[in-house]
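>>> this is a predicted model, with the sequence first.
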Amino acid sequence: MEFNAWFTHKYIMHGFLWSLHKDHHHKDHDSWFERNDAFFIFYAVVSMVCFYLWSYEGIWFTLPIGLGILAYGIAYFIVHDIFIHQRFKWLRNIDNKYARGVRRAHKIHHKHLGKHKGENFGMLIVPFKYFK
């Protein structure tokens, strides 16, 4: 799922659907919700469709796909929205080498306010240089 997230972040969110993602890089509104949250909702719907196809249509391989999307969605919510961006005031005091590396890589990603010249499009797997 990390590669899938990296690919969609780099080529879709920073590509043809930048109009939905840009408010995540440059907040241009007063709402707690972002247009970027549409991606979270989209993947939740895809996961639910996978569970439906497994449960009612008997298509076995949609179960692991649905579970993978669900697991990554939970990780995204906890790591990205809560831990990194502090959309909720939880997990603020986590301080270890991995946590600092993930935060540094994400901070570098947000250094660029436009859709071009970005780096670090993944979330859970980041380059070793951010752990130093």
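Arrived safely, thanks for sending.

>>> going forward, measure contacts and count neighbours with C-alpha atoms only.
Noted.

>>> nearest residue to the middle of this structure?
Y76 (4.9 Å; C-alpha atoms, centre = their mean).

>>> tell me the contacts of the closest residue to it other than its chain neighbours?
Computed as C-alpha to C-alpha, 6 or more residues apart in numbering, the closest residue to Y76 that is not its neighbour in sequence is M123, at 7.8 Å. M123 is in contact with E2, A5, W6, Y76, H80, V102, H106, counting by C-alpha atoms under 8 Å, 6 or more residues apart in numbering.

>>> of those, which is the most crowded?
V102 (23 neighbours; other C-alpha atoms under 10 Å).

>>> list the contacts of that one.
Residues in contact with V102 (C-alpha under 8 Å, 6+ apart) are M123, L124, I125, V126, Y130.

>>> closest to L20 out of those residues?
M123 (18.6 Å; C-alpha to C-alpha).

>>> count of residues packed around the closest residue to R87 other than its chain neighbours?
Using C-alpha to C-alpha, 6+ apart and skipping residues adjacent in sequence, the residue nearest R87 is D81, 5.6 Å away. Residues lying near D81 (other C-alpha under 10 Å) number 13.

>>> could you do the one 4 residues further on as well?
Other residues near H85 come to 15 when the count uses other C-alpha under 10 Å.

>>> second structure for comparison follows:
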Amino acid sequence: MNFLIVLITIVLMEGATWFIHKYIMHGLLWILHKDHHDHSNEGFFEKNDYFFVIFALPTIALMYYGSLQEFNYLFYIGLGIMLYGMAYFFVHDIFIHQRFKVFSNTKNPYFLALRRAHKQHHKHIGKEEGECFGFLYVPHKYFRMYLNKTDK
């Protein structure tokens, strides 16, 4: 049952991420997300990195309070959010944006499509007219683009 809670949480996080990215990061908190699009920050860290802290706080709270009650469902929800956050860091920051120069070459159609969809998102410097706000879900048009290339 606990594994199912973690798995459902990870799946639901994709929808939550889309909503938060589109309406909060490209809305109310654009001030923190803007430098991620316009590359106005010249250092290693961006204001956008504050979102890691913002999202980590409820995760830590869920895991802490869930662990006080013999690892109840709150702990496993927090664990699912944490695992999603780890995937986000590895895929978004390391693979897509190459903040660390590893995993730059791939022939995997899913990862190529994921990178292309994210590039489409970043072609818009402003907060309006964005697309591809999700993280792990890749619109089929990008996936098909790379899947067809490997079939030939």
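Okay, I see it. In this text, all values refer to a predicted model and were calculated from it rather than measured experimentally.

>>> quick one on the thing from earlier: structure 2: which residue goes with the residue nearest to R87 of structure 1?
Per TM-score structural alignment, the equivalent position to D81 of structure 1 in structure 2 is D93.

>>> gap between its match and F45 of structure 2?
11 Å (C-alpha to C-alpha, to the nearest Å).

>>> how about I5 of structure 2?
33 Å.

>>> more neighbours: which of the two?
I5 (17 against 12).

>>> mind listing what that one touches?
With C-alpha under 8 Å, 6+ apart, I5 of structure 2 has these contacts: Y73, Y76, I77, G80.

>>> Three-state assignment for the aligned residue in structure 1 for the last one, please.
Residue mapping for G80 of structure 2 onto structure 1 gives G68, with TM-score structural alignment as the criterion. Put simply, G68 of structure 1 is helix when judged by DSSP: H, G, I helix; E, B strand; the rest coil.

>>> then V102 of structure 2?
Secondary structure, three-state DSSP: V102 of structure 2 is coil.

>>> V46 of structure 1 matches what in structure 2?
Match for V46 of structure 1 (TM-score structural alignment): P58.

>>> just list what whichever helix or strand its match is part of packs against, helices and strands only.
Assigned by DSSP states H and E, P58 of structure 2 belongs to helix 50-68. Counting contacts by 3 or more C-alpha pairs under 8 Å, 6 or more residues apart in numbering; DSSP states H and E, helix 50-68 of structure 2 packs against helix 73-88.

>>> the helix it packs on vs structure 1, mean deviation?
Mean deviation of helix 73-88 of structure 2 relative to structure 1 after superposition (mean C-alpha distance after the TM-score superposition for structure 1): 1.1 Å.

>>> can you give me how far that helix is from the chain middle?
Relative to its chain's centre, helix 73-88 of structure 2 lies at 13 Å (C-alpha atoms, centre = their mean, to the nearest Å).

>>> stretch 72-85 of structure 1 now?
The answer for stretch 72-85 of structure 1 is 7 Å, by C-alpha atoms, centre = their mean.

>>> where does the residue nearest to R87 of structure 1 land in three-state SS?
Put simply, D81 of structure 1 is helix when judged by three-state DSSP.

>>> circling back to that earlier point, and which of the contacts of I5 of structure 2 is nearest Q98 of structure 2?
Lowest distance from Q98 of structure 2 to the contacts of I5 of structure 2 (C-alpha to C-alpha) belongs to G80, with 24.7 Å.
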